[in-house]
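>>> coordinates for the following, if possible.
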Amino acid sequence: MSELHRLPSVDRLLAHPAIASLIESHGRSLVTTEVRAMLAATREAVKGGAPLPGEDRLVEKVGAGVTAKATPKLRPVFNLTGTVLHTNLGRAPLPEEAVQALVAAARSPCALEYDLDSGGRGDRDDVVAELLRELTGAEAATVVNNNAAAVFLLLNTLAQRKRVVVSRGELVEIGGAFRIPDVMSRAGAKLVEVGTTNRTHLKDFAAAVEEAPTRTAMLMKVHTSNYAIQGFTHAVPESELAALAHRHGLPFVVDLGSGTLTDLAQWGLPHEPTPREAIAAGADLVTFSGDKLLGGPQAGLLVGSKELIAKIKRNPLKRALRVGKLTLAALEAVLRLYRDPDRLHLRLTALRQLTRPEADIRAAAVRLLPVLKTALAGLPVAVEIVALKSQIGSGSLPVDRLPSAGFAVRPQGRRSGVLNRIEEGLRGLARPAIGRIEDGALLLDLRCLQPQEEGEFAAALAGLERNP
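Next up, the predicted model:
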């Protein structure tokens, strides 16, 4: 207890040159709060028998605390996981055109709901509606904050207290235990399951409609983008479901989930259904995401019948689910890129990463191997370039893998704990690097490391070398 009198005062620490510098950078209020918190914690530690730290050490603690509080929580990272559209890492990285549009919209007032031609009030959906109509063949379009919101809004608008017929094999659960049946229930719709998990026929849908035609709101198809059922299966073609729905005067709705606006097969990727294909098959409404295969910002897009879109937009919940100018600015810029399909794979960042040749990725690994070996020198590990398999991610094309390359860091002897230390060290870099530990190795997939980021990554690894 006697040592406590030697603990410096708040004013004395605030006058220290290093802390004065912190005040200049971060403001007196934050630094003063951190000084007081550090002194309180130190006082309790000394009472518990810990030695009293020197003043320089106390100043270091204040600096570390202020730096931690001043560091943004939403930080850029190097995605070395092998999952391109990684939900936990923000899904699709935006192309430069979208970044520039977003910055311009953030910096200045915009004609968000202002019609420049008439001088009157406009509709914020008009920012992207024309592009969406052009790219999908739909009559109308609207935008909300994500695809789950899009599905919820259309169900709440068109199927409240009515039946929605869906194949049992399409009752998907997406991330965070968010399930289609739960969305329907919250939207006020009654789910009617038909068929079996692996096989559903047109007669199953027909029987469900005929059972209660006046209480049925729609037929719905949910694209199972986050899993695949193989083997003895059968699904009803969209054109047949549309024809059945229309014979009974019902809308046919398709939820694509992770939607794309182009045929990915032209770049050697598996084909994924597009909104244009669904509209051409007779769908009255199609919903899909903006931040997955589309390669844009988080958004839920609804396209289809002018009459149905108008009803959806009149729902009071539309205002609660609408997007702001930053999302619309980025989305418009991304949609414009789709007007130039010949260069889309070069300009759309997510598509460029998905189509990146394995040889290019391996060449990057060769360039960076000496840097990584230097950073890990002295640790009981072996580092080598290995062939890897990337995945698309975010519930998109779940069974398909992309040939890739990167590093495998393996412990020497029985020192498996060293991998956790290295993985933690990579997460602690100025720009964290996120890999994965699998089959006794730390794997760093370089597919998503863009060529212009290699220098920054190499510099970041130098920080790992100083703090192994």
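>>> CA atoms for contacts and neighbours, from now on please.
OK.
>>> which one's the longest strand in this protein?
For the chain, the strand that runs over the most residues, judged by DSSP state E, is strand 396-411.
>>> elements contacting that one?
Here strand 396-411 is seen to pack against helix 358-375, strand 381-393, helix 417-427, strand 441-445 when contacts are counted using 3 or more CA pairs under 8 Å, 6 or more residues apart in numbering; DSSP states H and E.
>>> hmm, try it at 6 Å
If contacts are counted by 3 or more CA pairs under 6 Å, 6 or more residues apart in numbering; DSSP states H and E, strand 396-411 sits against helix 358-375, strand 381-393, strand 441-445.
>>> just checking, S396 touches S225?
Yes. Between S396 and S225 there is a contact under CA atoms under 6 Å: 5.2 Å.
>>> surely Q160 is in a strand?
No. Using DSSP: H, G, I helix; E, B strand; the rest coil, the assignment for Q160 is coil, not a strand.
>>> so who does it touch?
G188, A189 (CA atoms under 6 Å, 6 or more residues apart in numbering).
>>> and the gap between it and V183?
For Q160, the distance to V183 equals 12 Å [CA to CA, to the nearest Å].
>>> list the contacts of the residue nearest to F78 when sequence neighbours are not counted.
Distance criterion CA to CA, 6 or more residues apart in numbering; nearest residue to F78, sequence neighbours excluded, is A433 at 4.5 Å. Contacts for A433 were tallied using CA under 6 Å, 6+ apart; they are V77, F78, L426, R427.
>>> to check against the first, give me the structure of this:
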Amino acid sequence: MDGLRALPGVDRLLSAAAGRALAERHGRQAATGALRAALDDARDAVRGGAAAPDADAICALAAARLDADRLPAQRPVLNLTGTVLHTNLGRALLADAAIAAAAEAMRAPVALEYDLSSGRRGERDASVARLICELTGAEAATIVNNNAAAVLLALNTVADGGEGIVSRGELVEIGGAFRIPDIMARAGVRLVEVGTTNRTHLRDYRDAIRPETALVMKVHPSNYRIDGFTAAVPGDELAALAHGAGVPMLHDLGSGTLVDMTRWGLPAEPTVAQAVAEGADLVTFSGDKLLGGPQAGFIVGRAELIERIDRNPLKRALRLDKIRLAALDATLRLYRDPDRLADRLPTLRLLTRTRDDIAAQAARLVAPVAAMLPDYRVAVIDCASQIGSGALPVETLPSAALALTGAGGDAPDRLAARLRALPLPVIGRIRDGALVLDLRCLADDGDLLGALTRL
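The predicted model follows:
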């Protein structure tokens, strides 16, 4: 075909000004591969009846391919979903102090496992462990890479080969098919279920204790809620029963918090300090949910048990690197000044934004957003934000949003796809025939307007 013969070769493309610019920007090897791929696309188009593109057009196609490949996989996005701690969008945003500490740890050697006072080998968790003990009242602490790892490590250390007693109403499953029964089996612990789905009493635990019992476990239902005719054993009563039987009690808080959330008018959630004070021998919880730090899992409790956990070979496989430890250290230090915590910790700042503040932002944005999207109707609506990541699952926060509607039943999906394709993707949620952009997590009006200018 004449059209195929008219297509330039790779060498000619590389010698053209546009091809040389590609090689200069991306490297000759990458530019060559992109030009070959663009030529393959051009050949397919010509065979389909299209006119043969010239060298500049082919180089432009290759440049677009290379530019797309340069975008990082973990790109920043605007989280306008209404879920503050969105698991798929990375959960907690780090405080400025934590970001600075992580950057320092990346650019220079740090005293990770080095004791500066003695000049000898130190413990990598030591600084963070001291801080978390100070904030929770626990005797000792250790840190791993997430709460699932914390639960696995604690179970394997204190109950491997024995039985663990858990209420049927607390055999939860969280994201990624993480199930308490499965993790107990992986830890080498035989599950003993007691009670029923909605009601478990102290006598149910008492009747299940026998010589093979190695652990009594309480799981805080942070990602679901059963209402109605229910009963659960308080942590202090369960701890007293376990201690009387000579076995440890593990309390998995999941999305743990270090402060009383009601101080800022937020729904109540049990704190780690409360679980420790109730007598739990071990308490496990996350670092990147309500705590507002990087991904991590904490185990706090009795010093003797923490020492055993630290000696478990699994601990090394699950440990944190210097970057996250530095960010955790900086995050925990913010909790020493609770009066300014909401201003300094992004998670708490977003959760405590008032509905009036968000509604005022929506009122400012409705006209300019409508001007940028002439094919869509843009309206301010009331909505409810979620905390997310399994924290307080049935509690919502009053918020405000922009609702975008257009012609055709697929209009919200089409617009959502366009917004996801922006250089700074905008992520909302589709509800009642509209694309809803909840503004709770929008720090600056200009972030949204700047993103939309690229439409």
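>>> overall similarity of the pair, as a TM-score.
After superposition, the two chains reach a TM-score of 0.98 (TM-score structural alignment, normalised by the length of structure 2), with 455 aligned residues with a CA RMSD of 1.2 Å.
>>> and for the equivalent of A310 of structure 1 over in structure 2, the neighbour number?
The alignment partner of A310 of structure 1 in structure 2, by TM-score structural alignment, is E307. Neighbours of E307 of structure 2 under the rule other CA atoms under 10 Å: 13.
>>> kindly report the same for V127 of structure 1.
Residues within reach of V127 of structure 1, counting by other CA under 10 Å, total 19.
>>> gap between S21 of structure 1 and V35 of structure 1?
Distance of S21 of structure 1 to V35 of structure 1, computed by CA to CA: 14 Å.
>>> give me the more crowded residue out of those two.
Neighbours were counted for S21 of structure 1 and for V35 using other CA under 10 Å; V35 has more, 24 against 14.
>>> for the more buried one, helix, strand, or coil?
Taking three-state DSSP, the label given to V35 of structure 1 is helix.
>>> residues near the closest residue to it other than its chain neighbours, how many?
In this structure, V35 of structure 1 finds its nearest non-sequential neighbour in V62, 5.9 Å apart by CA to CA, 6+ apart. Counted by other CA under 10 Å, the residues lying close to V62 of structure 1 total 25.
>>> ok, now the one 4 residues further on?
Under the neighbour criterion other CA under 10 Å, V66 of structure 1 is assigned a count of 21.
>>> what's the answer for L30 of structure 1, then?
Residues lying near L30 of structure 1 (other CA under 10 Å) number 15.
>>> can you confirm it is in a helix?
Yes. Assessed with three-state DSSP, L30 of structure 1 lies in a helix.
>>> could you find the closest non-adjacent residue to it?
That would be V66: by CA to CA, 6+ apart, it lies 7.3 Å from L30 of structure 1.
>>> helices of the stretch 101-250 of structure 2, start to end?
Per DSSP state H, counting those that start in this stretch, the stretch 101-250 of structure 2 carries helices over the ranges 126-136, 147-159, 180-186, 202-208, 235-244.
>>> let's have these in JSON lines, adding distance to D40 of structure 2.
Output for the helices of the stretch 101-250 of structure 2, formatted as JSON lines (distance: least, CA to CA, whole Å):
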{"stretch": "helix 126-136", "distance to D40 of structure 2": "55"}
{"stretch": "helix 147-159", "distance to D40 of structure 2": "47"}
{"stretch": "helix 180-186", "distance to D40 of structure 2": "49"}
{"stretch": "helix 202-208", "distance to D40 of structure 2": "69"}
{"stretch": "helix 235-244", "distance to D40 of structure 2": "66"}
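>>> out of those, which gets nearest to A296 of structure 2?
With CA to CA as the measure, helix 147-159 is the member of the helices of the stretch 101-250 of structure 2 nearest A296 of structure 2 (6.6 Å).
>>> residue boundaries of the strands in the stretch 201-350 of structure 2?
213-219, 249-254, 282-286, 297-301 (DSSP state E, counting those that start in this stretch).
>>> enumerate every residue touching the closest residue in space to A150 of structure 1 that isn't next to it in sequence.
Of all residues not flanking A150 of structure 1 in the chain, G300 sits nearest, at 5.4 Å (CA to CA, 6+ apart). Shown in contact with G300 of structure 1 (CA under 6 Å, 6+ apart): V143, V144, N145, N146, N147, A150, F288, S289.
>>> you'd agree the first one is up against L301?
Yes. Applying CA under 6 Å as the test, V143 of structure 1 and L301 come out as touching, 4.8 Å apart.
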